[in-house]
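1. sequence unavailable; structure follows:
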């Protein structure tokens, strides 16, 4: 199981941080983190419920991580294993994550797929999202997966949709010509784009697109 202790800083004040696998006792705090991380108009039905969280810790506990600051759960990240090939990239979030229930988790899968990542707004100044992402990379290495993969929102795309395609928007963010609050964050975490996926998630800001982005296991060369 995963357990990592380190310090984050509130200006010059060090705070104890712990990243670990979450358990049933964390469910109330995890649900609260979801509510704070994804306020309306994010659909309520996409926020975690206890049945989903129970599946996470039962079917793939290695992919169920949370981060504590001074003993309080401040964020979480969840994944499952799937078999992925570049010849079959078209999918929706609901399809590939079983709508967050991960009952399709494949213990023999070659890819750790990100179901969700969220950090409570008061804690975002500490870079906890990046710490969670880096920790999940370590899980990828530990399990011998080919990659970490996931679809990121493109919340800035609705402002440019009449001027460029989703892939052109993604390329512009990669080149630094545009900034996107989610895609730019993922790039700073070491993720690289595969392609934009149509009808990935019901999301007006992203025009229902998702940016499929990966991090390749550096110990596996193909």
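-> Structure received. Predicted, not measured: the structure shown is a model, and the values here were computed from it.

2. every contact and neighbour count from this point should use C-alpha atoms.
-> Fine.

3. which helices and strands sit right next to the longest helix seen in the chain?
-> Ranked by number of residues, the top helix in the chain under DSSP state H is helix 128-143. On a contact count with 3 or more C-alpha pairs under 8 Å, 6 or more residues apart in numbering; DSSP states H and E, helix 128-143 meets strand 64-69, strand 72-82, strand 111-119, strand 147-152.

4. next, the one to line up against it:
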């Protein structure tokens, strides 16, 4: 993929040239730096991308290894893999389905593009880059004639409501617009639709260890 376009800063409304492309081995230092900026301490540094993981992304499924540049600087990335997913059996963990981010389980004959990670440097989040990366991954789904894009989103505000709402009720309130959740609401704006909350999806106290499975169906499949 190689896609050039312009994005606009919400404050000064000036256009900035952007580029989305497949990342390569030469980009690894910049990609790791974005992770450091997006997830600073006390976030554990061993959870940032490492070079072995990034190598696997490029070698196993380069179509699903995307980065975004602003004025020639890498400021974000998005990674996916292909899996054969049964929508009648939803329970899984992020570690299981992504091979803990190493994607050695990538299935080139799979029916689903599964999101491993999306990451934007905080300094550039006002430009709407995450939505552009998501749209580009939808284009990969169409290009490869897959059935859907799928991924588990965090529910970071759920811990504030866990005593009054179960996970499904919380999602319903977010979709109704009665509760704002920075991750779920962002994914809704990107065109993703909720499937079901999955318990024990990842170690995340804010989400009470849930992940909300959300999909985008290929309209041409």
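-> Cool, got the structure. The structure displayed is predicted, hence computed values, not measured ones.

5. what's the TM-score here?
-> In this superposition the chains share a TM-score of 0.97, using TM-score structural alignment, normalised by the length of the second structure; 219 aligned residues with a C-alpha RMSD of 0.9 Å.

6. can you give me how far the longest helix of the first structure is from the chain middle?
-> Centroid displacement of helix 128-143 of the first structure relative to its chain, using C-alpha atoms, centre = their mean, to the nearest Å, is 10 Å.

7. once aligned to the second structure, how far is that helix on average?
-> When the second structure is overlaid, helix 128-143 of the first structure sits 0.2 Å from its aligned residues on average, using mean C-alpha distance after the TM-score superposition for the first structure.

8. let's have the helices and strands packed on helix 128-143 of the first structure in JSON lines, adding mean neighbour count and distance to residue 135 of the first structure.
-> Formatted as JSON lines, those follow (neighbours: other C-alpha atoms under 10 Å; distance: least, C-alpha to C-alpha, whole Å):
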{"stretch": "strand 64-69", "mean neighbour count": "23", "distance to residue 135 of the first structure": "9"}
{"stretch": "strand 72-82", "mean neighbour count": "24", "distance to residue 135 of the first structure": "10"}
{"stretch": "strand 111-119", "mean neighbour count": "23", "distance to residue 135 of the first structure": "12"}
{"stretch": "strand 147-152", "mean neighbour count": "24", "distance to residue 135 of the first structure": "11"}
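
9. quick one: those as CSV, columns for distance to residue 11 of the first structure too.
-> Shown next, in CSV, are those (distance: least, C-alpha to C-alpha, whole Å):
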stretch, distance to residue 11 of the first structure
strand 64-69, 15
strand 72-82, 18
strand 111-119, 19
strand 147-152, 29
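
10. now do the helices in the second structure.
-> In the second structure, the helices defined using DSSP H lie at 28-38, 51-60, 94-98, 129-143, 167-175, 182-189.

11. just the buried residues of the longest helix of the first structure, please?
-> Residues 128-133, 135-137, 139-141 are the ones in helix 128-143 of the first structure that count as buried (16 or more other C-alpha atoms under 10 Å).

12. so that helix versus strand 72-82, what angle?
-> Relative orientation of helix 128-143 of the first structure and strand 72-82, computed by axes from the mean of the first three to the mean of the last three C-alpha atoms, to 10 degrees: 40 degrees.

13. what angle sits between helix 128-143 of the first structure and strand 147-152?
-> 150 degrees.

14. what sits up against helix 128-143 of the first structure?
-> By C-alpha atoms under 8 Å, 6 or more residues apart in numbering, the list of residues contacting helix 128-143 of the first structure from outside reads 19, 62-63, 65-67, 75-77, 112, 117-119, 146-148, 189, 215, 217, 219.

15. 7 Å instead, please
-> 77, 112, 119, 147-148, 189, 217 (C-alpha atoms under 7 Å, 6 or more residues apart in numbering).

16. quick check: the farthest pair among those residues?
-> 119 and 217 (24.7 Å; C-alpha to C-alpha).

17. in the second structure, which residues correspond to stretch 91-110 of the first structure?
-> Aligned by TM-score structural alignment, stretch 91-110 of the first structure corresponds to residues 92-111 of the second structure.

18. what distance separates the matching stretch from the centre of its chain?
-> 14 Å.

19. ok, stretch 1-13 of the second structure next?
-> With C-alpha atoms, centre = their mean, you get 19 Å for stretch 1-13 of the second structure.

20. what about the nearest residue to residue 6 of the first structure once chain neighbours are set aside, neighbour count?
-> Nearest residue to residue 6 of the first structure, sequence neighbours excluded (C-alpha to C-alpha, 6 or more residues apart in numbering): residue 17, at 5.3 Å. Neighbour count for residue 17 of the first structure, taken as other C-alpha atoms under 10 Å: 22.

21. any idea how far residue 165 of the second structure is from the residue nearest the centre of the second structure?
-> The residue lying closest to the centre of the second structure (C-alpha atoms, centre = their mean) is residue 118, at 3.6 Å. According to C-alpha to C-alpha, to the nearest Å, residue 118 of the second structure and residue 165 of the second structure sit 28 Å apart.

22. all set, thanks.
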